[in-house]
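curious how this folds, go ahead:
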Amino acid sequence: MPSPMPSAAHTAAPPQLALPQHAPLVAATRDGLVESVHYGSGIALAADGSVAATAGDPLAPFYPRSALKPLQAVAMVRAGLELPADLLALAAASHSGAAAHREGALRILELHALAPTDLENSTDLPYGTAEREEWLRNGGSATRITQNCSGKHAAMAATCAINGWPVQGYLDPSHPLQQLVAHTVNDLTGEEPPAVSTDGCGTPLFALTLRGMARAFGRIACAAASASLDDDGGLGSGSAEAAVGLAMQQHPDMVAGEGRDVTELMRLLPGAVAKDGFEGVQLVGLADGSSVAVKISDGGDRARMPATVRLLDALGVDTEVLAGIATAPVLGGGHQVGQLLATDFLNTEFPATDRSTPDNEAL
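Predicted structure coming up:
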């Protein structure tokens, strides 16, 4: 007779599981008392790539989740993908599922003689609350087009069609597309992932460090600052990094959606390239090549932006314009009785050991 499954209440983490040494980044107060604390890690890189500030354990490998999408988009442009700027921004998006997003994903497919049945992402309802409610009121159900990664998947299928690669099976890690993505991620981050998994939408997912991801976003934003797109939205001059960065800057509404803090940040901070990721991840690259990266340990979405703005402040960015997304009210009886605030977490001393590599070699 098979042994019974252990109760979840009595299941502990394996003793060999390495736990990142996160620090308290964001606190929620209620009438002067700290009610909740979000731990996490972060890093700010200066324009020359040097470390300006850190918090927690910025060299601990983590999964960037959807923050990888701009890097994946760079890989596709390197492989010959050409799209109008709004659709290229959608290829790097975790969109809310508004009509413009759904129609954009369909346009990418139609431009390359593809159909929604060619997509291999998971099905889901629209990510945005208002968009989801409207979709349900109109009798909608979970589909691949409404899932927040549909722009990326449409672009992946299109890249396969352009190169004569099989569209079916484009998510397989051994597929030429995913091999190119892996190479591009290594190039942009300067890191070899110590682990690979599968993201929620089905794409290969690489473990990286906050430093590596910050480096990649700094490169994308800096490239965008020195290039331009032509009248048709194509790459007029510059690199694939420039094309993706410019597209995201020009169409921040396609990268996320109305009411989303990532869209708002790019509107308020010209020259910035920003992308969030599930489980409390936030990346921002700036025009001079500086950048910040944040990972909230408990995956708390509300803590991403306060910590991010605090790191931007450490880079000398005028963050007054970001005041509206740098905090959030804590309510009691419908009235504000507290606030969500970043702690004084900045550390100018950088860790001496890089745990992203299997041999733990020193920096």
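
hey, let's count contacts and neighbours off CA atoms from now on
OK.

got the residue ranges for the helices in the chain?
Using DSSP state H, the helices of the chain run over residues 69-78, 85-91, 99-111, 129-137, 150-163, 176-189, 210-225, 240-250, 252-255, 261-268, 304-314.

so can I have CSV of these showing mean neighbour count and distance to residue 348?
Converted to CSV, these look like this (neighbours: other C-alpha atoms under 10 Å; distance: least, C-alpha to C-alpha, whole Å):
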stretch, mean neighbour count, distance to residue 348
helix 69-78, 25, 28
helix 85-91, 30, 34
helix 99-111, 19, 41
helix 129-137, 15, 39
helix 150-163, 25, 37
helix 176-189, 19, 22
helix 210-225, 27, 14
helix 240-250, 27, 29
helix 252-255, 29, 32
helix 261-268, 20, 25
helix 304-314, 25, 10
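
nearest to residue 35, of these?
Comparing these against residue 35 with C-alpha to C-alpha, the closest turns out to be helix 304-314 (16.3 Å).

here's the other one to compare against:
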Amino acid sequence: MPFPALTETAAAPQTGTLPRHVPLAAQTRGGLVESIHYGSLIAVSGEAAGTRTLLAAGDPSAPFYPRSALKPLQAVAMVRAGLDLPADLLALAAASHSGAAAHRDGAARILQLHGLSVEALENSTDLPYGASEREAWLRGGGTATRLAQNCSGKHAAMAATCVINGWPVAGYLDPSHPVQRLVAETVVELTGEEPSTVSTDGCGTPLFALTLRGMARAFGRLAAAELDPAAASAGNAEAAVAHAMRSHPEMVAGEGRDVTELMRRVPGLLAKDGFEGVQLVGLPDGRALAVKISDGGDRARMPVTIRALEALDVGTGPLADLAAGTVLGGGHPVGLLLAADFLHSTSPAPETL
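Below is the predicted model of the structure:
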């Protein structure tokens, strides 16, 4: 797949080219709406039922960057290329981990299993992503490293995939490298879309501009794959990645992280977040949800996701504490952050994709 040249411009985006996002969440204080979060979302049915739009809001066909929500798709590509890891380490390959000892040690194990050292990693350096993990790391004298950075599991897996296939490890982030070309082909296959443009993610990997519709389609495929015994027994990569993430949600994010809690509390649910307000959820029957909060803020992501899951008749009782945020004034509750009634006027009729 050819990669478009990356060109950046300092010109402001034209109003006519901006996505047509709608209000998805609002924060109140003292009975007054204080802040509004705009965005878009879509939920689609599984392929077995004929992929259709089940609910939508905003502009789900506008291209966006899925950021770390791409990691499960990248992991599928690596499994197809021969990556064979224990389930906990495969989950880490699809993770935006918090940087706990188990995460750092897991990334190091992936490297060691393939005769590699930490020097093989080419991701950016950072402190642990999780707040408590970062504080503990700093108290121990830790500094920003590639192993502590939240994408180190994925990068260790990419380096390992290179060893397995006899590809050069150095330069594995280059879009022309075989591992990145394989990832690009897999993303196109799973989403059913050609990226509208390609940029670079924060950790250094190629980043594809796709649509919420395409990403939902891909997550539906992953979420349903594990339920097909024939596919799973044949070594189906989608099934392997989905099984690993569901079996080890603590490796996909970390303790206290909402994505880990989603998978722990709702059996069969497959979830992955991404920077800039992105959330993907797949259900065992192949239905899937994709959410993008337009301002890139994180606080509205979970209330909107849970409201959409409710509309899909998913039992969200165990997620009640994640469905709203409390606004404090003087240390006391004075308002709430809640999902808006975005389904009332913005849901289109069912549509075949």
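
would you give the TM-score for this superposition?
Once the chains are overlaid, their TM-score stands at 0.93 when taken by TM-score structural alignment, normalised by the length of structure 2; 339 aligned residues with a C-alpha RMSD of 1.8 Å.

rewinding a little: now render the helices of structure 1 as a markdown table, adding distance to residue 39 of structure 1.
Output for the helices of structure 1, formatted as a markdown table (distance: least, C-alpha to C-alpha, whole Å):
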| stretch | distance to residue 39 of structure 1 |
| --- | --- |
| helix 69-78 | 25 |
| helix 85-91 | 31 |
| helix 99-111 | 33 |
| helix 129-137 | 26 |
| helix 150-163 | 30 |
| helix 176-189 | 24 |
| helix 210-225 | 15 |
| helix 240-250 | 29 |
| helix 252-255 | 27 |
| helix 261-268 | 20 |
| helix 304-314 | 10 |
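
among the ones you listed, which is nearest residue 40 of structure 1?
So among those, helix 304-314 is nearest, using C-alpha to C-alpha, at 9.0 Å.

the closest one vs structure 2 - mean distance after superposition?
Between helix 304-314 of structure 1 and the corresponding residues of structure 2, superposition yields a mean separation of 1.1 Å, by mean C-alpha distance after the TM-score superposition for structure 1.

of all the helices of structure 1, which one is nearest residue 330 of structure 1?
In terms of C-alpha to C-alpha, the element of these nearest to residue 330 of structure 1 is helix 304-314, at 13.9 Å.

what range in structure 2 matches the closest one?
Residues 301-311 of structure 2 are where helix 304-314 of structure 1 lands when matched by TM-score structural alignment.

what residues does that stretch touch?
Among residues not part of stretch 301-311 of structure 2, those counted as contacts by C-alpha atoms under 8 Å, 6 or more residues apart in numbering are 24-25, 258, 277-279, 289, 291-293, 315-316, 319, 322-325, 337-340.

now do 6 Å
Stretch 301-311 of structure 2 has contacts (C-alpha atoms under 6 Å, 6 or more residues apart in numbering) with 277, 323-324, 339.

could I get these in JSON lines, plus columns for neighbour count and distance to residue 191 of structure 2?
Output for those, formatted as JSON lines (neighbours: other C-alpha atoms under 10 Å; distance: C-alpha to C-alpha, whole Å):
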{"residue": "277", "neighbour count": "21", "distance to residue 191 of structure 2": "20"}
{"residue": "323", "neighbour count": "20", "distance to residue 191 of structure 2": "28"}
{"residue": "324", "neighbour count": "21", "distance to residue 191 of structure 2": "31"}
{"residue": "339", "neighbour count": "25", "distance to residue 191 of structure 2": "27"}
